[in-house]
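> here are the coordinates; sequence isn't available:
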């Protein structure tokens, strides 16, 4: 029995390349799963209580939560690197405290400016931008002002979360995230079940954001403070060395956030708020796949940087391909099966069939799955200090995709907005990978397609087809979800077995190498 447990742990560590990587992926997955689970449970209630127009405003809030990341100008990633790279002991903690105190001034100044600017523009947005027939302009404006307060607090909270990430405190960081999600979505559900009031909903979100920010701040400061340590000081000289890398990451973030949110911004300007609500529901569903991708990036980005700094190209190549294969073993089966069972899944989730939502969901899944596979190649580029390629590809997808998207919206309606995602995803796993492998891991492009892309595709298609053929026609909502989960688990486990289960010598070598790193 003990031998089996040890074998299981060794295999798990090999899959993730090290015990630390496995632990960090698990913690980040728990955080992502909690977010997805709460979104899954809350969205049908939000839609039923607020209507599609009201949920359209909530969808706008979700968009803006992502877009405010632009305001940190790449400093968030720099803080993670700076905290992680600081020397151990009191000297390192002093550096971290002074840096955190300095960055607090910048982040809170931006948070206040964001809140004031957004609140002042609420009336104009409610009158001239957002079209609503079920909600009055005054109600929309009030909701936007309350939304502004929540957004400002959420922006400031990101600073402390980045500090915890840099300290490798993934357990604490994700525990706070899970608690925040429970309060955020649970509180939203409770308020809406009591009273379907959009303003009251955003009051709840602002209060929860404040509580989560205060808790995260307390934990971050406590981890770098001890009795007898000197007080933290504002030191502008600590920020100056970070700006160069931050500028490159800021351009990448700007291109990524703009590209990722252009679809919903276009719909909010061109179509009624009800259509934005439909698109937001589909985007929420497709975005759950993206939540499963982020933990891999958060885990392997610093690992790639560590190996590059050590000059260990052989191990870097092995871990790059291993991590990409592991990610593809999850993304491709889930994306393919969700696409196939899209109508049944959405009915089981929402309790009603909406053709537009199902169509948008399917188109988005293609783009999200393709772009999700690109996260680890992008992490390798950024860990190498090469931020230009990924930023340029996203900017290109934005420049080319916006005209195509606008034409598609006018031609086919709401589903046309997904065109920009498909363009980004397809060009990413073709052109960007080709360009990347001309500079990094030269000559390995076809190996990536052979090892990463081909096995999960070949294994998922027959599993999906068999499941579709065997699925009973009169399953209840929860049984549909269970059927989907079992199908996904079967395809994922089969892919993992074929990709990793047969090569025991490679696993043993990986564990041995990991123990020395």
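Here it is on my side, so go on. As the structure is a prediction and not an experimental result, all values here were calculated from the model. Numbers count the residues shown, from 1 in each chain.
> contacts and neighbour counts: CA atoms only from here.
Will do.
> so what secondary structure elements neighbour the longest helix seen in the chain?
When the chain is scanned for its longest helix (criterion: DSSP state H), the result is helix 19-67. In terms of contact count using 3 or more Cα pairs under 8 Å, 6 or more residues apart in numbering; DSSP states H and E, helix 19-67 is assigned the packing partners helix 2-16, helix 137-166, helix 170-194, helix 243-270, helix 273-310, helix 342-350.
> Now find how far off-centre the helix or strand just after that helix is within its chain.
Along the chain past helix 19-67, the next helix or strand (assigned with DSSP states H and E) turns out to be helix 75-85. Here the centre of mass of C-alpha atoms in helix 75-85, compared against the chain's by Cα atoms, centre = their mean, to the nearest Å, lies 18 Å away.
> Kindly report the same for stretch 390-410.
Put simply, stretch 390-410 sits 20 Å off its chain's centre (Cα atoms, centre = their mean).
> A further structure is provided below for comparison with the first:
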């Protein structure tokens, strides 16, 4: 079986399982901790996405360059030095994230979040734990990017599935057997986040081609890559801003309880990504290799086939989720109050995410071609953000 097909199958299996793990335990989280505490989990998820801004394009850079180097012979030493150099930078960013969240925790607890049941002290403790959770989980995406670039997606998905099972199932056991508190929840997330990062890092280094000399940190790698990383970082920042601005603004404009309902709806709508991410993830490094080899015919054929597959997956699923949101939410949560407050926004967000999902593969092809098309993506995302942010504020303040 061709490697691309094996990777697509592995990605579907891995993404399907991790999506199941992320969705299956939410009703239990709410049952054990309460709606407000789950609102903090939703806030953590948003912060996890926002802090990707500090990625500086590094995870995409390592994926792009490892995919390119894998298509060229005699590049093992260069690939290993690339990973070692960027690994140092990424762990430094993880430390920075932990410090930032520790310092901002009192302000966020007292001036930003609108809690009615949780005390400011509990909020501060939870926010500090959130910062540490993000910090230890942070390098996971770097190592994942490296494995994706090497097209080692089968082993990545196996490790990811195991970690997500332990993350969700272990959290439920902790809440049930140890303490049904938000603090206990995040302590477990810290433990499993560190285990996941170490496991994936070890796997990446074992997957890199052997070289005659030991990998080392090189400033020349940073000098050669900073322009590409800066462009990717700018594009990533704008894409994240477009996809997260609604949640960031709503976490300030509405109560934590209402934000929890919105987070629930957003989680359901974002499940659409699990249909198309496996295809896009498998095709992206192959796009880069074919661009490097200047094989336009095979590149065009692969791209059009991928677009057809993604459209066939997204359209029927989005229609079912949008028109039967009440029944699906009730079957999933068994909570009529949650369904009453979340079903309409779920339907609307599903349709929005469906349209957004259709942009994935064109964006991947653009990025595979390098700097010129990345700049086009930057301008497109900037225009979207300038329209979306005022629209969210106006709609929320005038219509609730």
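Ah, there it is. Quick caveat, the model's predicted, so the values are computed rather than measured.
> right, and the helices and strands packed on helix 19-67 of the first structure - which one's nearest residue 372 of the first structure?
Distances from residue 372 of the first structure to each of those were compared using Cα to Cα; the shortest belongs to helix 273-310, at 6.2 Å.
> what lines up against residue 3 of the second structure once you look at the first structure?
Taking TM-score structural alignment as the criterion, the aligned counterpart of residue 3 of the second structure in the first structure is residue 20.
> Residue 264 of the second structure matches what in the first structure?
Using TM-score structural alignment, residue 264 of the second structure pairs with residue 281 in the first structure.
> hang on, that match packs against residue 357?
Yes. Applying Cα atoms under 8 Å, one finds residue 281 of the first structure in contact with residue 357, separated by 7.0 Å.
> how about residue 55 of the second structure, what's its match in the first structure?
Following TM-score structural alignment, the counterpart assigned to residue 55 of the second structure within the first structure is residue 72.
> Hmm, residue 108 and its match touching each other?
No. The pair residue 72 of the first structure / residue 108 is not scored as a contact, 10.7 Å apart, by Cα under 8 Å.
> More neighbours: which of those two?
Under the neighbour definition other Cα atoms under 10 Å, residue 72 of the first structure and residue 108 were set side by side, and residue 72 has more, 21 against 17.
> Contacts only, for the more buried one.
Shown in contact with residue 72 of the first structure (Cα atoms under 8 Å, 6 or more residues apart in numbering): 107, 250.
> ok, now how distant is it from residue 392 of the first structure?
Plainly put, residue 72 of the first structure is 20 Å away from residue 392 of the first structure if you go by Cα to Cα, to the nearest Å.
> What's residue 38 of the second structure aligned with over in the first structure?
Under the alignment (TM-score structural alignment), residue 38 of the second structure maps onto residue 55.
> just residue 162 of the second structure next, same as before
Aligned partner of residue 162 of the second structure by TM-score structural alignment: residue 179.
> Please apply the same query to residue 184 of the second structure.
Taking TM-score structural alignment as the alignment basis, one finds that residue 184 of the second structure is matched in the first structure by residue 200.
> name the element residue 205 of the first structure belongs to?
Per DSSP H and E, residue 205 of the first structure falls inside helix 198-223.
> Next, the buried residues of that helix.
Buried residues in helix 198-223 of the first structure, counted by 16 or more other Cα atoms under 10 Å: 198-213, 216-217, 219-221.
> One more: stretch 268-288 of the first structure?
Buried residues in stretch 268-288 of the first structure, defined by neighbour count with 16+ other Cα under 10 Å: 268, 270-288.
> Please apply the same query to stretch 159-174 of the second structure.
Across stretch 159-174 of the second structure, burial judged by 16+ other Cα under 10 Å covers 159-161, 163-168, 170-172, 174.
> Then stretch 3-10 of the second structure?
When neighbours are counted by 16+ other Cα under 10 Å, the buried residues of stretch 3-10 of the second structure are found to be 4, 7, 8, 9, 10.
> who touches that stretch?
Residues from elsewhere that reach stretch 3-10 of the second structure (Cα under 8 Å, 6+ apart): 151, 152, 153, 154, 157, 278, 279, 281, 282, 283, 286.
> ok, those vs residue 139 of the second structure, which is closest?
The shortest gap between residue 139 of the second structure and any of the contacts of stretch 3-10 of the second structure belongs to residue 157, at 16.1 Å (Cα to Cα).
> count of neighbours near that closest one?
Burial measure for residue 157 of the second structure: 22 neighbouring residues, criterion other Cα under 10 Å.
> From residue 54 of the second structure, how far off is the residue lying closest to it once chain neighbours are set aside?
Residue nearest to residue 157 of the second structure in three dimensions, not counting chain neighbours: residue 14, with 4.8 Å by Cα to Cα, 6 or more residues apart in numbering. Relative to residue 54 of the second structure, residue 14 of the second structure is positioned 26 Å away (Cα to Cα).
> who has more neighbours, these two?
For the pair residue 14 of the second structure and residue 54, the greater number of neighbours falls to residue 14 (25 against 16), based on other Cα under 10 Å.
> check contacts around that one.
Residue 14 of the second structure makes contacts with 157, 158, 160, 161, as judged by Cα under 8 Å, 6+ apart.
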